[in-house]
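Asker: here is the input, now give the coordinates:
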Amino acid sequence: MATIIDGKLLAKKLNEDTKTNVNKMKKQGVIPCLAVIIVGNDQASKRYVRSKHKKAEQLGIKSIVKELPEETTETELLKVLNEYNHNNDINAILIQSPLPKHINEKYIMGQINPKKDVDGFQIINSGKLFLNEAENYPVACTPKGIMKMLNEYNIELVGKKAVVIGRSTIVGRPMAALLINAGAEVSVINHYANVSDYTKNADIIVSATGKLHTVTKNDVKQGATIIDVGQNLDETGKLVGDVDYQEVYEIAGYITPVPGGVGPMTISTLMTQTVELTKWSDSL
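Answerer: This is a model prediction of the structure:
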């Protein structure tokens, strides 16, 4: 049976470290500040933004939430973003996705000040990640949180075979880059592939498809590490991941549960990265 990678426990530990760092910074007269811009009425996005705001305040981080109506134009959004980009009191900027269809999301994300890009999606920071630059820069929070989980549980990456299922710019692509940079041999596929052809001999599997039963016990070798990023509802309405958890748990070496695995790490990593951006800026 697998060792469960406890994302809740690790996120709590990271949050405690973040709060300690924030308190130290406050003694130096610096308060980290996260600004979130949300456009439209997507209820899932609003819930996520509320949870970010609440967590930031709990950790002593100043949180600004700018809510803009659905009909906001690209020009109007850029005006707000430009103000935040040049506001020295704001250290981290996040534009909540998805944006309304009339706004070019890729273009907008590219306009975030790279030094304040807390989500790590800005093209300059993405380029630094893929080039494995040695300097400080932000990285997409979910993959960065997964790397912390792997490190916490002393899971070896150098020379290991890793498969990333999913090619999104939010998880799949930056996850692959981080694993490559850590010395793993990485394959990136989508759920349309014959998953087992790639995963059966993999030491590490990261699934981020949002599709039930993407990974079953027939796709996994004994002792593999399974990272489940998916969030789906099963036929009973229960929140589950991409992985057939109960069956895979019996043969995996390590596995993340859903809920309680990767999810808590995303927000805690966002908070950690807000503090890091503050440290990397001219604020200290």
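Asker: only C-alpha atoms from now on, for both contacts and neighbour counts.
Answerer: OK.
Asker: what is the neighbour count of residue 248?
Answerer: By the criterion of other C-alpha atoms under 10 Å, residue 248 has 24 neighbours.
Asker: surely it touches residue 221?
Answerer: No. Contact criterion C-alpha atoms under 8 Å: residue 248 and residue 221 do not qualify, at 9.4 Å.
Asker: got the contact list for residue 22?
Answerer: Taking C-alpha atoms under 8 Å, 6 or more residues apart in numbering as the criterion, residue 22 is in contact with 31-32, 59-61, 275.
Asker: go again using 7 Å as the cut-off
Answerer: Contacts of residue 22 were listed using C-alpha atoms under 7 Å, 6 or more residues apart in numbering, and they are residue 60.
Asker: can you tell me the SS state at it?
Answerer: Reduced to three states with DSSP: H, G, I helix; E, B strand; the rest coil, the structure at residue 22 is helix.
Asker: to compare with the earlier structure, here is another sequence to fold:
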Amino acid sequence: MTAIRLDGLATAKAIKAELAERVVHLKQKGITPGLGTLLVGDDPGSHSYVGSKHRDSAEIGMHSIRVDLPADASAADVRAAIRDFNNAKDVTGYIVQLPLPFGLNTNEMLELIDPAKDADGLHPVNLGKLVLGVSGDLNSPVPCTPAGIVELLKRHNVPTVGAEVAVIGRGITVGRPLGLLMTRKGIDSTVTMLHSESRDLEHAVKRADIVVAAIGVAHFVRPEWIKPGAAVLDVGITRVDGADGKAVLAGDVHPDVANVAGYLSPNPGGVGPMTRAMLAYNVVKAASL
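Answerer: Below is the predicted model:
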């Protein structure tokens, strides 16, 4: 068996084309969606990711503003930048790029974001609406990576109703909100949340029709764990030493899983592009309200 590729690049491209059409219509009404990003520090991965978000914005036709602060920026500096975005009329949605440097309180900064402009969907108000089952209504955005995973499954016609789903990883950006999304009406999956302290994790994964690996351990999910024909989505990514001694990127899923799974998202090229597409979706949607 060779797994069908859950192509995040192609799917994200289709979503961005749809968003570009929406932006054209909004501009005809005098509305231009605007993305803001606040990046603190010098993390190369964060700089690359933020840069890609602004390229997406230009491709879709959105306005964008980028604010970069040094790693030694004070909490007061970060608070001021967040307030500026809250007050900026040309920014309809923005993000505070995570992780923040040591010494800055992530939860405090996220709580300062205007929930209506929370493009990542991580403000406590928006996460609370997700728990209540009303996230996605009115001005409550859904966290981007979980939304991207659901959309990737939907657009590849992967059955979710009644499906057993194993989510490996309980982080606030992926695992926890994904578990809530997958049980919503219309998706109707049964979710098992797994983490580093879960007993008999392998057995739980073997039962699953859909496996989402978001634990950040290279090649953690082994082919012998996977039910034949299951859909496997590889979210986590880490740097490991390659054969030549140079650092390379590796996902949470072992490459040989492709010989067992029915569907497999590549990493990179799977969930990552979908996360960016759903971020753009949240910004455009906020401008539409």
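Asker: TM-score of the superposition?
Answerer: In this superposition the chains share a TM-score of 0.94, using TM-score structural alignment, normalised by the length of the first structure; 279 aligned residues with a C-alpha RMSD of 1.4 Å.
Asker: quick one: the strands in the stretch 51-200 of the first structure?
Answerer: Residue ranges of the strands in the stretch 51-200 of the first structure, as given by DSSP state E, counting those that start in this stretch, are 62-68, 92-95, 161-165, 185-189.
Asker: how far apart are the second one and its match in the second structure?
Answerer: Taking mean C-alpha distance after the TM-score superposition for the first structure, the mean distance separating strand 92-95 of the first structure from the aligned residues in the second structure is 0.7 Å.
Asker: for the last one, same thing?
Answerer: Compared with the second structure after fitting, strand 185-189 of the first structure has a mean deviation of 0.8 Å; criterion: mean C-alpha distance after the TM-score superposition for the first structure.
Asker: out of the strands of the stretch 51-200 of the first structure, which gets nearest to residue 238 of the first structure?
Answerer: Between residue 238 of the first structure and the strands of the stretch 51-200 of the first structure, the tightest spacing by C-alpha to C-alpha is seen for strand 161-165, at 22.4 Å.
Asker: so what touches the closest one?
Answerer: Taking contacts as C-alpha under 7 Å, 6+ apart, the residues outside strand 161-165 of the first structure that touch it are 172, 176, 184-191, 198-199, 202-209.
Asker: go with 8 Å
Answerer: Around strand 161-165 of the first structure, the neighbours that count as contacts under C-alpha under 8 Å, 6+ apart are 172, 175-176, 179, 184-191, 198-199, 201-209.
Asker: what's the matching range in the second structure for that strand?
Answerer: Residues 164-168 of the second structure are where strand 161-165 of the first structure aligns, with TM-score structural alignment as the criterion.
Asker: just give me the residue closest to the centre of the second structure.
Answerer: Of all residues in the second structure, the one closest to the mean position by C-alpha atoms, centre = their mean is residue 145, 1.8 Å from it.
Asker: need the contact list for that residue.
Answerer: With contacts taken as C-alpha under 8 Å, 6+ apart, residue 145 of the second structure has the following neighbours: 173-174, 271-272, 274-275, 278.
Asker: so which of those are in helices?
Answerer: When the contacts of residue 145 of the second structure are checked against helices using DSSP state H, the ones located there are 271-272, 274-275, 278.
Asker: what residue in the first structure is paired with the residue nearest to the centre of the second structure?
Answerer: Aligned counterpart of residue 145 of the second structure in the first structure: residue 142 (TM-score structural alignment).
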